[in-house]
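Trainee: need coordinates for the following:
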Amino acid sequence: MTDQAAEAPQLKMNILGQYTRDLSFENFLVQKGVKGDVQPEIQVQVALDAKKRPVENQYEVITKLTVKSQNKVDQSPLFLLELEYAGLFQIEGLAEDQLHPFLLIECPRMIFPFVRRVVSDVTRDGGFPPLNLEPVDFIELYRKEAQRRAQAQAENAGPAN
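Mentor: Predicted coordinates for the structure are as follows:
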C-alpha cells in the first residue's frame, strides 16, 4: 500500500431518508371526457437540485419530474404528473471539487428506483396503465446543465464597454 493511498480519505455515504416533497396528478381524460381513439404520447422532463443542510456533511438532493401525456390523435392533454422526490444524504471523505457532480449524478441515481415506483403507482392509481420510466442518464443531464450555465454566464457577461 502506498503512502498516497493510505492518506486518501475514504468516501462514506449514507442515505438518511427519502420522501415525496410535492406530488400533483391531474387526469384530464376523466375531467373532460375525451372521446374516440386515445393514443398516449409521453414527455418526461427531469431537473435536479441539491442543498446543503444545517448539519455538517448532510445534503438534500431533489429530483423534479414533470410527466405530460397527450393524445397523438388530437394533441389533447391526458394527464400531468409533477413530482419532487428528495433524498437526504450524509457524505464524508469527498473532495470539494467532486461534491457537486456527486450530488447531482450519484445521489439521484441511488433514489431513482423509488422515483420510478412512485410514478408507476400514481399513473396506475390515476386510471392509466402504470408508466415505467426509462433509466435517466444523470451524467448527460449534468453535462447539459453545466453547458447551459456556462452559456448563460457568457451571454450575461457580454462585451465590455
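
Trainee: rest of the way, CA atoms for contacts and neighbours
Mentor: Will do.

Trainee: from the centroid of this structure, which residue is nearest?
Mentor: T63 (2.9 Å; Cα atoms, centre = their mean).

Trainee: so that one sits against D49, correct?
Mentor: Yes - T63 lies in contact with D49 (Cα atoms under 8 Å); the separation is 6.8 Å.

Trainee: how about this one, so we can line them up?
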Amino acid sequence: MSEQALNGGAEPAQQSTGPQFSVEKIYVKDVSFESPKAPLVFNEQTQPQINMNLNQRVQRLGENAFEVVLGVTLTCSTGEGEAASTVYVVEVQQAGVFGLAGFEPNVLDALLGTQCPNVLYPYARQLIGDLIQAGGFAPFLLQPINFDALYAEGVRQRQAQAAAGNGDLASSETAGNA
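Mentor: Model prediction:
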C-alpha cells in the first residue's frame, strides 16, 4: 500500500521537525572494584560507612549527538579519622550517546543534566550492585537520585558564582555527594 493511500489520498506525511530526543547507545566506559583488605575484612564486625560521589561529563560528538558520562564512586570504610580503613571502592563510568535536536540551548542543557543521567543511572546502579556482590559483600542497592534537584542546585551555584564575579559558566561537570 502506498503512503498516499495510508494518508487518505493526501500528500505524504511530513517528518516531524520538532524537538527530538533519542538514546543511541548505552555502554560502560570504565569500571573498577577494589577491596584492599580482603579476605581479612570479611572477619570484621564493625559498622561500615558508605560515601558516594557522583559526577557527570558531557561531550558534543556532532551537531545533534552528545556523549554523557555518569560517574559514580562508592567508598565503604570502617572507623573514623586516621583509624579509618577502606573495605571496598567501586567506580563506574556509565555512558551513553544521545541524539538531541531542535532544543533551545537552555532546554538542551537541562536535558543533558537531568534526563540523560536519569536514563544512565539504573544501569550504573545495577552494575555497582553486581560488583559489590561479586566482591563477596552483602547486596547493596543505591537509592534513587533526583537529578532535577541536583541540576537546579548546580544552576543556582553557577549563577551565584557569576554574580560574585567568577563568571565560570562553561563547566560541563556536575558533582554531588549523597
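
Trainee: map the residue nearest to the centre of the first structure across to the second structure for me.
Mentor: In the second structure, the residue matched to T63 of the first structure (TM-score structural alignment) is L70.

Trainee: element containing its match?
Mentor: strand 65-78 (DSSP states H and E).

Trainee: V34 of the first structure too?
Mentor: Using DSSP H and E, no helix or strand contains V34 of the first structure.

Trainee: and the longest strand along the second structure, which stretch of the first structure?
Mentor: Secondary structure of the second structure per DSSP state E: the longest strand is strand 85-101. Mapped onto the first structure using TM-score structural alignment, strand 85-101 of the second structure covers residues 76-92.

Trainee: ok, residues contacting the matching stretch?
Mentor: Contacts with stretch 76-92 of the first structure, where a contact means Cα atoms under 8 Å, 6 or more residues apart in numbering, come from 10-29, 40, 57-71, 107-108, 111, 115.

Trainee: if we can go back for a sec, can you pull the contacts of the residue nearest to the centre of the first structure?
Mentor: Contacts of T63 of the first structure (Cα under 8 Å, 6+ apart): V46, A47, L48, D49, L83, E84, Y85, A86, P108.

Trainee: the fourth one -> the second structure?
Mentor: Going back to what we said before, that points to D49 of the first structure. So, by TM-score structural alignment, D49 of the first structure is matched to R57.

Trainee: check which helix or strand its match maps to.
Mentor: strand 49-60.

Trainee: how far away is C116 of the second structure from F103 of the second structure?
Mentor: 14 Å (Cα to Cα, to the nearest Å).

Trainee: higher neighbour count, these two?
Mentor: C116 (26 against 15; other Cα atoms under 10 Å).
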